[in-house]
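Undergrad: give me the fold of what follows.
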Amino acid sequence: MNPACTHIIDDDEAIRDALEWLFKTRGVPCRSWASAEAFLADWRGDWRGCIVLDIRMQGMSGLECFDELLARGCQLPVIFITGHGDVPMAVAALKKGAFHFIEKPFNDHDLVDLVEKALATDDERLRAAASRETIEARLATLTQREREVMELILEGKYNKVIADDLSISMRTVEAHRSRIFEKMEVRSAVELAQLLTTLRT
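TA: The predicted model follows:
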């Protein structure tokens, strides 16, 4: 997996250099691009971290770059750098899912704080995705009958009712319940319900 990185996109070389220096002195790994086009040409879907994006640039604007990233399925948090007159555009970007925006001139500490929050958000997203994959892998080990029993367990039905509904013995239900708990790595119906809630959030 690629290490987390702050991706800086700004057509002003002085700002790029200043941001790279700022982040590196704070221990935040970063890379920079001089244009949205250059960044998109290099973009890879497995990148981690966050994006610091100037809203106004020569050629493709920050907003256009953001729209293209959304179209490509990018889920990295995006922080827009804006001028005073660009606030309405930044607000529109927030409504589309941007992480935050910060106005020029900005306080270095405020920007680093935003970036650290964005990096933490992306890390949490990846952890949640890994958790969902683990749960889905466990579900894939269940037989069709075990899935049927599990659904009835989640409905809160007792073993006797499940046995009647599926026309099987209570002992068979108990055996299925035991295997379901073992495969899903839970100890109770409550834990099972809590685990599966992860897939729905």
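Undergrad: CA only for contacts and neighbour counts going forward, please
TA: Noted.
Undergrad: elements contacting whichever helix or strand residue 137 is part of?
TA: Per DSSP states H and E, residue 137 falls inside helix 108-139. Here helix 108-139 touches strand 4-9, strand 48-54, strand 78-82, helix 170-184, going by 3 or more Cα pairs under 8 Å, 6 or more residues apart in numbering; DSSP states H and E.
Undergrad: compare with the first, here's sequence two:
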Amino acid sequence: MDNYVVHVVDDEEPVRKSLAFLLTMSGFTVRVHESATHFLDAAPTVVKACLVTDLRMPDMSGVDLLERLGTMGANIPAIVITGHGDVPMAVAAMKAGAVDFIEKPFEDEVLIEAIKRAASQLEDVVDISHDVASLRARLDGLSVRERQVLTAIVAGLPNKTIAYELAISQRTVEVHRANIMSKMQAKSLPQLVRMAIALEAHERNS
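TA: Modelled structure (predicted):
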């Protein structure tokens, strides 16, 4: 991690200080920014780094920040931190270029491991983007109901809403979610979302 810098963007000072302390104690070099605008000013000079940003900020959302970075051509791996119920925004952030998202509250190690993966350019993302045929085969292995549940999951709907819309019990939704994760060989919700985005992009471009 020599010369690797983690840039933290959050409008709340206590959060910035807490994350800076955690990451510094974990051996990272950290820079904090109180707004997305502040980080954008520094972005042209940022190299060998990753970005950790909150999704909901007053001046510019995390999604807008990533879209601006994409327009600038800045190649900075980004991890977004989301509140409960913000999965739709997290999905939008990943479509805008985020490599991972983490839902609050989270364990310290979850963030640290996400940053380490970002530092190594998230090899699983590379694998996903180059292995669409395998993903398609996994998707074809889902039942009609499982594909309906998958669509709802990626849309960010909670189990209760999925159960209501599909007229099934929440317990049945949970069983379907477990089956989907297993059949798609996804280790986490962010990875499942990345798979869905890769398939969507492939279908759109084919």
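Undergrad: centroid-nearest residue for the first structure?
TA: Residue closest to the average C-alpha location in the first structure (Cα atoms, centre = their mean): residue 125, at 2.9 Å.
Undergrad: contacts for the lengthiest helix in the second structure?
TA: Counting by DSSP state H, the longest helix found in the second structure is helix 189-205. By Cα atoms under 8 Å, 6 or more residues apart in numbering, the residues outside helix 189-205 of the second structure that reach it are 91, 94-95, 100-101, 125, 128-129, 132, 135-136, 154, 181, 184, 186.
Undergrad: farthest-apart pair in those, please.
TA: 101 and 136 (23.4 Å; Cα to Cα).
Undergrad: settle it for me: which of the two has more neighbours?
TA: More crowded of residue 101 of the second structure and residue 136, by other Cα atoms under 10 Å: residue 101, with 26 against 14.
Undergrad: for that one, helix, strand, or coil?
TA: At residue 101 of the second structure the chain is in strand, as set by DSSP: H, G, I helix; E, B strand; the rest coil.
Undergrad: with residue 18 of the second structure instead?
TA: Secondary structure state of residue 18 of the second structure, per three-state DSSP, is helix.
Undergrad: next one: it from residue 63 of the second structure, what distance?
TA: 23 Å (Cα to Cα, to the nearest Å).
Undergrad: higher neighbour count, these two?
TA: The neighbour count for residue 18 of the second structure versus residue 63, taken as other Cα under 10 Å, is higher for residue 63 (24 against 11).
Undergrad: need the counterpart of the residue nearest to the centre of the first structure in the second structure.
TA: Aligned counterpart of residue 125 of the first structure in the second structure: none (TM-score structural alignment).
Undergrad: also residue 69 of the first structure?
TA: Match for residue 69 of the first structure (TM-score structural alignment): residue 69.
Undergrad: spit out the contact partners of that match.
TA: 40, 43, 75.
Undergrad: among the residues you listed, who's most crowded?
TA: Ranked by the number of neighbours (other Cα under 10 Å), the contacts of residue 69 of the second structure place residue 40 first, at 18 neighbours.
Undergrad: tell me which element it is part of?
TA: For residue 40 of the second structure, the enclosing helix or strand under DSSP H and E is helix 36-42.
Undergrad: what helices or strands is that helix leaning on?
TA: If contacts are counted by 3+ Cα pairs under 8 Å, 6+ apart, helix 36-42 of the second structure sits against helix 62-72.
Undergrad: distance from the helix it packs on to the first structure after superposition?
TA: Mean deviation of helix 62-72 of the second structure relative to the first structure after superposition (mean Cα distance after the TM-score superposition for the first structure): 0.6 Å.
Undergrad: so how far is that helix from its chain's centroid?
TA: Helix 62-72 of the second structure sits 14 Å away from the centroid of its parent chain (Cα atoms, centre = their mean, to the nearest Å).
Undergrad: what residues sit buried inside that helix?
TA: Residues 62, 63, 64, 65, 66, 67, 69 are the ones in helix 62-72 of the second structure that count as buried (16 or more other Cα atoms under 10 Å).
Undergrad: looking at those, spot the one nearest residue 53 of the second structure.
TA: When the buried residues of helix 62-72 of the second structure are ranked by distance to residue 53 of the second structure (Cα to Cα), residue 62 comes first, at 6.3 Å.
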